[in-house]
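S.K.: Here is the input, now give the coordinates:
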Amino acid sequence: MNRLLYMLGETFSSLRRNVAMVASVILVTFISLTFVGSAALMQTQVNQMTGDFYDRLELSVFLCTENSPQSACPTGAVSSDQRDSLEHTLTDGAASQYVASYRHETQQEALDDFLETRGESSRTASLTASDMPESYRVLLHEPEEFPVVTELFGSAPGVESVADQQEVLDQIFSILNGLTMVALIIAGVMIVCALLLVATTIRLSAFSRRRETGIMRLVGASKSMIRMPFVFEGVIAALIGGLLACAATWVVAEFVLGQWMSQQVPSIHFIDSAQAWIIMPGLLAIAVVLAVIASWVTVRRYLRV
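M.R.: All right, here's what the predicted structure looks like:
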């Protein structure tokens, strides 16, 4: 117990003597781990959005109309028999095992949806129902089954084309994953800076106390007893920075994503502070591990007793 109290006393004494360097360690650790936390939040949000969007992802089977190109629709507009055949394929045919639900969208409904999405303008004023495609909107059990269903309907009579939103969504998620990677790269650079700062702080502290540690070694103090105050010093500084990063991560999750973004884009389910609490222990663990490694290696290399 006395040894622990002695080591803690030495640690806080050293922290008071190196306030500027300790503050730098805290600041850099805070910034670097905030980037790590933000990247983790972003990846969690992307994973949630991926699941949500893919669960609602529809396959669009566009039917031939009078305005369809001859190459895609050689028999002209879809006939009643062709439409019945397509519905049979969806309900009882080859595609039924993959289909969770489907709905038929007429040309007028397609026009109404388009105008509701784009709004009335000079470009849309001249549009009529005949300009819009008739389609079946199909929701599948599993998004991975899109290629199979696309192949079933792609060459069916009365079908002009088959499209899904998966390719577009994959591009969006690729961009978001790229932003996550950029945040992680920046965090990695900042973590290296934090490591160097911790090492420099411990080195200066060890140099200023070289005479004291030399006397301790002469009277029989163990190497661990001499080194532990320096390790505690690095850990305490890094932990303070880690706690600040945890607070920043919570603020981003609760107020930026959970409240502000949820109000701005109500159609998307954003994460909240519950995910931040899951990430926080990891941030603190990173702070402690980095501080211990930097402190121990630095003391071992530069502390001569």
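
S.K.: Could you use CA atoms for every contact and neighbour count after this?
M.R.: OK.

S.K.: can you map out the helices along the stretch 151-300 of the chain?
M.R.: Assignment of helices within the stretch 151-300 of the chain using DSSP state H, counting those that start in this stretch yields the ranges 166-208, 210-218, 223-251, 262-264, 273-302.

S.K.: Can you mark which positions in the last one are buried?
M.R.: Same thing as helix 273-302. Burial within helix 273-302, assessed by neighbour count using 16 or more other CA atoms under 10 Å, is assigned to 273, 275-276, 279-280, 282-284, 286-288, 290-296, 298-299.

S.K.: Another for comparison:
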Amino acid sequence: MRFQFILDEIVIGLRRNLAMAISVVLVTVVSLFLVGLGFLAQRQVDTMKDYWYDRVQVTIFLCGDVSIAASCADGKATDAQKEQIEANLKSPQLQGYVKEVFFESKEQAFEHFKEQSKDSALSENVTASQMPESYRIDLKNPEQYKVVADYFKNTQGVESVQSQNQVLDRLFALLNQLKLGSWLLAVITLLCSVLLVATTIRLTAFTRRRETGIMRLVGASNFFIQLPFILESMIAAAVGATLASVALVAVTKFQIQGRLAKQLTFTNYVDVGDALTVVPWLFIIGLGIAGVSAFLALQRYLKV
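M.R.: Model (predicted):
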């Protein structure tokens, strides 16, 4: 009996305030979709880090015949200097950082250069003798590249030390800024959602103040009076969370995996599985905000 009464009250409330309910749904869709994008952005940054940090290397370029660095004042790197560099790479100070070392000769460097520049006219004007010898170092923890890079700076026989991490750090800094921007926008829209839910509930309570007054007089508890209003807002939030989840999964499948991943193949991307792990959070956040907002708004406006 009570359940049927509450259900009837919910239907009446949604019918009377259909426009406001639709507004709550739409704002909830936008805000939760942005929240979902924030979660996916975080996951994308982690995915790219896992992909790229496993592939980056620190490269020690040795002095050549025409090197002008101060550490190359004695000319081309000697065999003794190479042996010293190799000994340093195996030393206890670097043992915890270096995973594997590869020596790249001039000929090997030239082959790699031709491979990478096969469509460029520049490859026709470069010879193997112009390419630098180098040591390419795989790291146990790629994020600690500075330790190895700094160790060989200004070392005799070493022209320069380069790491792809330097480029990746700037890339991930940009991605983190974009991620924070999406989170900020999501927080703003969630705040709008909270205000809209509270306003909707207040208007609904005002238009039904006669019914709630009668319920109070016949001894209905505060919770029983408040429950239909809270459930109305939570139903609207649940519809919004459902639409936001569908939109998030669709964007992930058709835009990220269907288009972006096929056009830009230089890294891995989030997939539908990642989007589905975000969906429960959208419902938790949406229902939580709607329920709490409605409850707080009713504390004042149901007093008779």
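
S.K.: After superposition, what's the TM-score here?
M.R.: With the length set by TM-score structural alignment, normalised by the length of the second structure, the two chains reach a TM-score of 0.92; 304 aligned residues with a CA RMSD of 2.1 Å.

S.K.: follow-up on the earlier one: for residue 32 of the first structure, which of the helices of the stretch 151-300 of the first structure is the nearest?
M.R.: Comparing these by their distance to residue 32 of the first structure (CA to CA), the top pick is helix 166-208, with 4.8 Å.

S.K.: what ranges do the strands span in the stretch 51-200 of the second structure?
M.R.: Per DSSP state E, counting those that start in this stretch, the stretch 51-200 of the second structure has strands spanning 58-62, 98-104, 134-139, 158-163. These are given in chain order.

S.K.: ok, back up a step: tell me which of the helices of the stretch 151-300 of the first structure sits most buried.
M.R.: Ranked by mean neighbour count, these are led by helix 223-251 with a mean of 22 (mean count of other CA atoms under 10 Å).

S.K.: just checking, what packs against it?
M.R.: Helix 223-251 of the first structure makes packing contacts with helix 2-17, helix 19-55, helix 166-208, helix 210-218, helix 273-302 when contacts are defined by 3 or more CA pairs under 8 Å, 6 or more residues apart in numbering; DSSP states H and E.

S.K.: Now distance to residue 242 of the first structure too, for these, in CSV please.
M.R.: As requested, those are exported to CSV (distance: least, CA to CA, whole Å):
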stretch, distance to residue 242 of the first structure
helix 2-17, 17
helix 19-55, 6
helix 166-208, 11
helix 210-218, 29
helix 273-302, 5
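
S.K.: I'd like to know which of those helices is closest to residue 237 of the first structure.
M.R.: When these are ranked by proximity to residue 237 of the first structure (CA to CA), helix 19-55 comes first, at 5.5 Å.

S.K.: Tell me which residues of the closest one come out buried.
M.R.: Along helix 19-55 of the first structure, these residues count as buried under the neighbour rule (16+ other CA under 10 Å): 21-46, 48-49, 54.

S.K.: Residue 106 of the first structure contacts residue 135, correct?
M.R.: Yes - in this structure residue 106 of the first structure lies within contact range of residue 135 using CA atoms under 8 Å: 6.7 Å.

S.K.: ok, these two, which is more surrounded?
M.R.: Neighbours of residue 106 of the first structure and residue 135, each counted by other CA atoms under 10 Å, are more numerous for residue 135; the result is 23 against 16.

S.K.: And the helices and strands packed on helix 223-251 of the first structure: which comes nearest residue 69 of the first structure?
M.R.: Of all these, the one in closest proximity to residue 69 of the first structure, counting by CA to CA, is helix 166-208 (23.9 Å).

S.K.: so the closest one versus helix 210-218, what angle?
M.R.: Here helix 166-208 of the first structure runs at 80 degrees with respect to helix 210-218, directions being taken by axes from the mean of the first three to the mean of the last three CA atoms, to 10 degrees.

S.K.: Residue 133 of the first structure touches residue 61, doesn't it?
M.R.: No - with the criterion set as CA under 8 Å, residue 133 of the first structure and residue 61 do not qualify as a contacting pair; they are 9.6 Å apart.

S.K.: if you count what's nearby, which of the two comes out ahead?
M.R.: When residue 133 of the first structure is set against residue 61 and neighbours are counted by other CA under 10 Å, the residue ahead is residue 61, at 26 against 22.

S.K.: who's in contact with the more buried one?
M.R.: For residue 61 of the first structure, the contacting residues are 135-138, 153, 159-163, by CA atoms under 8 Å, 6 or more residues apart in numbering.

S.K.: Can you select the buried ones from those in PyMOL?
M.R.: Typed into PyMOL, the line below selects the buried ones among the contacts of residue 61 of the first structure, using 16+ other CA under 10 Å:
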select buried, resi 135+136+137+138+153+159+160+161+162
